[in-house]
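Chemist: Show me how the following folds:
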Amino acid sequence: MTAVAPDLQPGSTGRLVPVQVHFDDLDALGMLHNARYPVLVERAWTTLWNERGLVFEGDWDAAGDFCNAVKELTVSYEAPVLRPGAYAVHLWIERLGNTGLTYGFRFCSADGATTYARGTRVLVRLDPGTLRPTRWSDRFRTCAQDLLPRD
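Modeler: Presented below is the predicted three-dimensional model:
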């Protein structure tokens, strides 16, 4: 279950989604491996969208808004995660255009107080037949409204 993200800064928006770091997510030095952060962020998004009734079940022709590709990913690592356990990902949408979407994330402590990493990811929605950019659905736009910046 997602929780409303605490207002960590004025105007913050989004949701805090619980994630679990497992022992095998750690590298040889006992830190969360840098490649695991995007995977955990993706799992948090999957949880959030599934809770909102947007589910991808592996059929690209029926995937709808889940037929998308990553155009850009940035991650800034701020503090090491040194043990398995309960953490969270704070998710929000920075920009929702016609075919593109930029979301922000923070990998943080379970209560959202400590930030371990932050970043952005740009997605482009694709037509499953042509793999060309196509418009996000109205249903997706409705499901994403509370994740957009507050005016």
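Chemist: okay, CA-based contacts and neighbour counts for the rest of this
Modeler: Noted.
Chemist: and the next element down the chain from the longest helix seen in the chain?
Modeler: If each helix of the chain is counted by residues according to DSSP state H, the longest one is helix 36-51. Counting by DSSP states H and E, the next helix or strand C-terminal to helix 36-51 is strand 68-77.
Chemist: Taking helix 36-51 as reference, get the angle to that following strand.
Modeler: If you take axes from the mean of the first three to the mean of the last three Cα atoms, to 10 degrees, strand 68-77 sits at 130 degrees to helix 36-51.
Chemist: What residues sit buried inside strand 68-77?
Modeler: Judged by neighbour count (16 or more other Cα atoms under 10 Å), strand 68-77 contains these buried residues: Asn68, Val75.
Chemist: One more, please, to line up against the first structure:
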Amino acid sequence: MTTEAPIAPAVSYGRLMPVTVHFDDLDALGMLHNARYPLLVERAWTEFWQVHGVRFEGDWAGAGDACNVVKELLIGYEAPVTRTGSYAVHLWLDRLGTTGLTYGFRFCSADGATTYARGARVLVRIDAATLRPTPWSDAFRAGARALVRPAD
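Modeler: Predicted coordinates:
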């Protein structure tokens, strides 16, 4: 039995996951450090997938769909985050392939109205023994389909 993680207000596609910016996330100028954006996005994804049964608990051979690697990361910064507090990460999938996927994200205000950064990341699921690409499980694919962004 799984329970849903706390979800911020609705968006028209994907999920809006709450995150918190702390004082030590800020740089010397009092802005969210550029390296913290991907970290906060990763935490949002981790929380989303843990609720759906995908987690790493120290055993790569048993990690299943959590055994994946980043192939590419792209991020663009649109406006500075200059305060600590509650924000959100809007998550969605742009592509769900056999062994890989491309997800999009926006780092935004808690209500999703203001975008501070946006980007995309390509993941590839790998076999823990061979380190070669391997297909996503049917259960993962079923959970991921709900995040696929509709065609414009």
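Chemist: What ranges does the first structure have for its strands?
Modeler: 3-4, 15-21, 68-77, 85-96, 100-109, 115-125 (DSSP state E).
Chemist: can I get the ones you listed in TSV with distance to Arg132 of the first structure?
Modeler: Formatted as TSV, the strands of the first structure follow (distance: least, Cα to Cα, whole Å):
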stretch	distance to Arg132 of the first structure
strand 3-4	35
strand 15-21	30
strand 68-77	10
strand 85-96	17
strand 100-109	12
strand 115-125	8
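Chemist: can you tell which of those is closest to Arg150 of the first structure?
Modeler: In terms of Cα to Cα, the element of the strands of the first structure nearest to Arg150 of the first structure is strand 85-96, at 10.1 Å.
Chemist: which ones are touching the nearest residue to Trp49 of the second structure once chain neighbours are set aside?
Modeler: Nearest residue to Trp49 of the second structure in three dimensions, chain neighbours excluded: Arg55, at 6.9 Å (Cα to Cα, 6 or more residues apart in numbering). By Cα atoms under 8 Å, 6 or more residues apart in numbering, the residues touching Arg55 of the second structure are Thr46, Trp49, Ala63, Ala66.
Chemist: Now which residue in the first structure aligns to Arg55 of the second structure?
Modeler: Under the alignment (TM-score structural alignment), Arg55 of the second structure pairs with Val55 of the first structure.
Chemist: Tell me how far the spatially most central residue of the second structure lies from Leu16 of the second structure.
Modeler: Residue closest to the mean C-alpha point of the second structure, counted by Cα atoms, centre = their mean, is Trp45 at 3.2 Å. Counting by Cα to Cα, to the nearest Å, the separation of Trp45 of the second structure from Leu16 of the second structure is 10 Å.
Chemist: what do those two both touch?
Modeler: The overlap between the contact sets of Trp45 of the second structure and Leu16 (Cα under 8 Å, 6+ apart) consists of Leu91.
Chemist: Good, we can wrap up now.
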